[in-house]
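> for reference, the sequence and a predicted model appear below.
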Amino acid sequence: MHTWTLILLLLAVMALAYHLGMKRAITRVGGLKQINHLHSLPAYYGVYAALWAGIPALLLLGLWLGFQDHFITALVTAQLPPDLVAAQSAGQIDLILNDIKNLATGNIVSATVTPEIQAAATQFARFEELSTQAQWLAVLALALGGASFAWSRTEPQMRARNRVESVFLVIMVIFSSLAILTTLGIVLSVLFESLRFFELVSPLEFFFGTNWSPQIALRADQVGATGAFGAIPLFTGTLMVSLIAMVVAVPIGLMSAIYLSEYASRSVRAIAKPIIEVLAGIPTVVYGFFAALTVAPVIRELGAAVGLEVASESALAAGLVMGVMIIPFISSLADDVINAVPQALRDGSYALGATQSETIRLVVIPAALPGIVGGILLAVSRAIGETMIVVMAAGMAANLTANPLDSVTTVTVQIVTLLTGDQEFDSAKTLAAFALGLTLFVVTLALNVLALSIVRKYREQYE
C-alpha cells in the first residue's frame, strides 16, 4: 500500500465532501431557486467541507510519515539481543540498524546476515506493515469524520465564504513564512560557519590578503600546504570575469532590445525574440564546453598570431562566453521595460519634430532607464554567481593579475573546490567556503537592493 494511493483516496474523499457539502447547502435552503438566500455561493460550502476532509487528514499523514521510521527503529532497537549491541559504539549500532532496514526492504546488506539480524529484519517489516495499516485507517477515518462534521454544520446562514477565505489566508501565511524561514536558515547557517572560520583566520587576512592557498599542513615539514587565506585574488578574478561578461552582454543585449521593440516588424520580432531567449535555456555546462573547446583555442591562436602569450585557460574566454549567456537576461528585461514606456511619450516627441532615433535616445531610453539599470544589476548578480563556465574556461589558479589572458579563479569556483570530497567541518580549509559564500551573498544582495532602489526611485516619474 503506497502513500500516493492513500493521497489519491484522500483527494477522492475531498471531492465527495465538496459535492455533498454543496448539495446540502442547496437542499437546506430549499432548492436552486432559493440559493440567493444562502450567505455564500454554494461552491464555498463545498470547499468548506472539502477542507475539513482534507487538511486534518493530510496533517496527520505528514506527522505519521515523519515519525514512523523513528518510532519503528526505536522499537526494533529495544528488542535487539543484548549481546548484539553490547560494547558497540553508536556508529556501529547505526550500521547494524541500517543492515536491518536493508534486509527488511530487500536491499543489499554490508555484513553477514546472522539469525539475530534476520529476526530483527522480520520484526521491522512486521512493524512497518502494522504501521501502514494503522496509518490508512486513521487517515481515512479522520478524513471521513471531518467531512461528516462539515456536512452536519452546513446551514444556509453559515458564513462559508469567510471561513474558507480565512483558511486560505492562514495557508498562504504559513507558506510565506516557510519561504522566509528557509532563507533565514540558509543565512544563519552560513553566518555561524563563517564566524567559526574567522575564529581561526583573521578577517584582515581574509579580506585583504593577496595569497590564496587553503591547504592546511598536516606535518611541520609538509611542502605546499601554507594555509594562506587571502581572498583578494578570488575577488579580483570574479570582478574581471564579470566585467568582461558585462562588456559583452550589456551593449548586445540593450541594442537587440531597442531593435526588437522599436524597429523590428512583428514577423521579425516573433522569430528573433524566441531565438535570443533560447540562450537562457542552454545549460551552463554546455557553455563551458563551448568556452573550453572553441573560444579558448581561438583566443590562443589569435594571441599567438600577434605575439601575445595566452594561457590555455583564461579569464577572457570565460568572460566572453558568460557574456553570451547573459545576453537574454538583459535583452528580455530591457525589451519589456522599453515596451512599457507609454506611447504618449513617443507621440509627443514626434509631434515636436523629433526623429525616431532622437525619440529613442532622448525620450524612450531615459524613461526606461531605471528598469534597464535594474536588469543590468540583476545580470551582474547572475554573472558573479556563475561557476561551471569559469571552472572549464578560466581554471582554478588563484592568480592576482589584471591580465585577462591569464588563468584566474572566482569565489564560486573555490567554494565548489573546498566542499568537494571528504571534508572536516572543523578545519579552516572547509570553513573558508562558508566565508566566501557569505561574502558572495552580501555582494549579490547589495546589488539586488541597489537595483530595486533605482527602480523604485525613478519609476514614478514615467507612470
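That came in fine, so what should we check first? Residues are numbered from 1 along each chain as shown.
> contacts and neighbour counts: CA atoms only from here.
OK.
> could you check how far Tyr45 is from Val167?
According to C-alpha to C-alpha, to the nearest Å, Tyr45 and Val167 sit 13 Å apart.
> pretty sure Val310 is touching Leu405, no?
Yes. If you go by C-alpha atoms under 8 Å, Val310 and Leu405 touch, sitting 5.2 Å apart.
> how about Ser152, secondary structure?
Secondary structure assignment for Ser152 (DSSP: H, G, I helix; E, B strand; the rest coil): helix.
> and for Gly227?
Using three-state DSSP, the secondary structure recorded for Gly227 is strand.
> isn't it up against Ser213?
Yes. Look at Gly227 against Ser213 with C-alpha under 8 Å: they come within range, at 5.6 Å.
> tell me, how many residues neighbour Ala344?
The tally of other residues near Ala344 (other C-alpha atoms under 10 Å) stands at 9.
> which residues does it contact?
Counting by C-alpha atoms under 8 Å, 6 or more residues apart in numbering, Ala344 makes contact with nothing.
> try it again at 10 Å.
Residues near Ala344 by C-alpha atoms under 10 Å, 6 or more residues apart in numbering: Tyr350.
> next one: Asn448
Per C-alpha under 10 Å, 6+ apart, neighbours of Asn448: 374-375, 377-381, 442, 454.
> now with 8 Å?
By C-alpha under 8 Å, 6+ apart, the neighbours of Asn448 are 374, 377-378, 381.
> quick one: those residues as CSV, columns for neighbour count, secondary structure and distance to Leu20 too.
Formatted as CSV, the contacts of Asn448 follow (neighbours: other C-alpha atoms under 10 Å; DSSP: H, G, I helix; E, B strand; the rest coil; distance: C-alpha to C-alpha, whole Å):
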residue, neighbour count, secondary structure, distance to Leu20
Gly374, 24, helix, 52
Leu377, 22, helix, 54
Leu378, 23, helix, 51
Ser381, 20, helix, 53
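> ok, structure two:
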Amino acid sequence: MSTDTTGTDAATAITDSPGGAKRERLYRYLLFASASVSILVTLGIVFVLVTGALEFFGQYNPLDFFLGTEWNIDQHKLGVLPALSGTILVTVLSAMVAIPIGLAAATYLSEYASPRARSILKPALEILAGIPTVVYGYFALVYVTPFLAAFGLPVGTFNVLSASIMVGIMIIPMVSSLSEDAMSAVPDSLRQAGYGMGATKYEVSTGVVIPAAISGIFSSFILALSRAIGETMIVAVAMGQSPQLLQFAEPLANLFESNQPMTSAMITLVQAENAAGVIYQSMFAIGLTLFVVTFAMNLVSNWIAARYREEYE
C-alpha cells in the first residue's frame, strides 16, 4: 500500500527554504500574538478590578460589604447582599424561561426538523442574539409589564418579573444553539439502536440523544446563565434601581417589585453625582464579586463537561 507524501514533501521544501522558514516564523509569531490578546485583556481587567477593590477594602470593612443588608450610597451603606440577591433572582427566573424553551428548540432542530427547516429556523432563532439588549429592556418596560398587569398581576412600572422574562428570551439562542450542536454530535448509531429496539422518535430523543449529549447541554446552560448574570441594559431599563433583600415571607412580592442587580448598581455608581472616593471604589468591589461568580460558574461548566463527556469513535 502506497502513501501519498506529495503534500508533506511540498510543505517540507517550503519550510527548508530560507524565505519559507522566515515566513513560517513570522506567521507563528503573528498567530501567537493574536492568541495572546484575549489573555492579556483578561489579565488587565482582573488587575484593574483587584487593584480598585483592594483600595476600596482599605477604606471600607470587607465584612460590612459582603454581609451588609443595605445599599444606600447617600448614607455610605454599601452592603452587596441586596444587589447580589437581585442578580440571583433574575438569573433563576431567566433560567426558568430559557432552559426549557431552548432545550425544546434544540431537540426539534436536531431530531425533528428537516435540513431545509433547520437551515431557516436556526439562523432565525439566532437573530435574537443580535438584537441590542436595550431594545429588550424597552420591550419589557413598554409591552411585557402592561401585558402582565392586564392579567391582574400586581406588577409595578419597574419589576423583576418582566425583566427576567426578557433576559430569559435573550439567552434562548445560546441554550438552543449550543445544545443543538451537542445533540447533533451524537452518533446516528445510537439513534438506530434505539429505533431497532422499538423506541419512538420522542423516546430516542429524550432517552438516548439528550443523555448522550448531557455534558454539552449542561455547559450551554451554565454559559447562558453566566450571560444572564452579566446582563446590564435589560435590568437597568425594566427592573428599576431599588436594591433590596429577598422577602422570604412573601416570595411572590419579590417578582412584582423593583430591584437592582449588581450590574445595574455599577451603572448607578458611575452616574451618581457623589460617586467619589469610597463610593466610586465600591464599583470595583462589585465588579470583582461579579467576576468571581461568573468565573466560578464557568469552572463548574468546564468540570461537568469534562466529567460527563462521552467519546465516540
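Perfect, I can see it now. Computed from a predicted structure; not experimentally measured.
> show me where the stretch 301-450 of the first structure has helices.
Secondary structure of the stretch 301-450 of the first structure (DSSP state H, counting those that start in this stretch): helices located at 315-340, 343-351, 356-359, 365-384, 388-393, 411-418, 428-458.
> could you verify my assumption that Gly209 of the first structure touches Leu234?
No. Contact criterion C-alpha under 8 Å: Gly209 of the first structure and Leu234 do not qualify, at 10.5 Å.
> tell me which of these two has more neighbours.
A direct count of neighbours by other C-alpha under 10 Å for Gly209 of the first structure and Leu234 places Leu234 higher, at 26 against 16.
> just give me the neighbour total for the residue nearest to Val90 of the second structure when sequence neighbours are not counted.
Nearest residue to Val90 of the second structure, sequence neighbours excluded (C-alpha to C-alpha, 6 or more residues apart in numbering): Ser164, at 5.2 Å. Per other C-alpha under 10 Å, the neighbour tally for Ser164 of the second structure reads 27.
> next one: Thr145 of the second structure
Other residues near Thr145 of the second structure come to 24 when the count uses other C-alpha under 10 Å.
> next one: Thr444 of the first structure
If we define neighbours as other C-alpha under 10 Å, then Thr444 of the first structure has 20 of them.
> nearest residue to the corresponding residue of the second structure for it other than its sequence neighbours?
Thr444 of the first structure maps onto Thr294 in the second structure, with residues paired by TM-score structural alignment. Distances taken as C-alpha to C-alpha, 6+ apart put Ser226 closest to Thr294 of the second structure, at 5.6 Å, once the chain neighbours are dropped.
> what stretch of the first structure does stretch 216-224 of the second structure fall on?
Using TM-score structural alignment, stretch 216-224 of the second structure pairs with 371-379 in the first structure.
> on average, how far is the matching stretch from the matching bit in the second structure?
Following the fit onto the second structure, the mean deviation recorded for stretch 371-379 of the first structure is 0.3 Å by mean C-alpha distance after the TM-score superposition for the first structure.
> how many residues are close by the residue lying closest to Asp74 of the second structure once chain neighbours are set aside?
Excluding its sequence neighbours, the residue lying closest to Asp74 of the second structure (C-alpha to C-alpha, 6+ apart) is Asn274, at 8.0 Å. The tally of other residues near Asn274 of the second structure (other C-alpha under 10 Å) stands at 12.
> distance of Asn274 of the second structure from Gln281 of the second structure?
Asn274 of the second structure is 12 Å from Gln281 of the second structure, by C-alpha to C-alpha.
> what do you get for Arg227 of the second structure?
In terms of C-alpha to C-alpha, Arg227 of the second structure sits 24 Å off from Gln281 of the second structure.
> got a list of what the residue nearest the centre of the second structure touches?
The centroid of the second structure falls nearest to Arg227 when counting by C-alpha atoms, centre = their mean (2.0 Å). Contacts for Arg227 of the second structure (C-alpha under 8 Å, 6+ apart) come out as Ile171.
> helices of the stretch 151-300 of the first structure, residue ranges please.
Under the criterion DSSP H, counting those that start in this stretch, the stretch 151-300 of the first structure carries helices at the ranges 160-200, 203-208, 232-258, 266-278, 284-290, 296-305.
> for Glu460 of the first structure, find the nearest of those helices.
Ranking the helices of the stretch 151-300 of the first structure by proximity to Glu460 of the first structure (C-alpha to C-alpha) places helix 232-258 first, at 21.9 Å.
> in the first structure, what sits opposite Ala21 of the second structure in the alignment?
Going residue by residue (TM-score structural alignment), Ala21 of the second structure aligns to Asn162.
> got it, and Tyr108 of the second structure?
Match for Tyr108 of the second structure (TM-score structural alignment): Tyr259.
> Ile279 of the second structure now?
Here Ile279 of the second structure is matched to Lys429 in the first structure, going by TM-score structural alignment.
> test my guess that that match contacts Ser213.
No. Lys429 of the first structure lies out of contact with Ser213 (C-alpha under 8 Å); the separation is 9.2 Å.
> looking at these two, which has the bigger crowd around it?
Comparing Lys429 of the first structure with Ser213 by other C-alpha under 10 Å, the one with more neighbours is Lys429, at 21 against 17.
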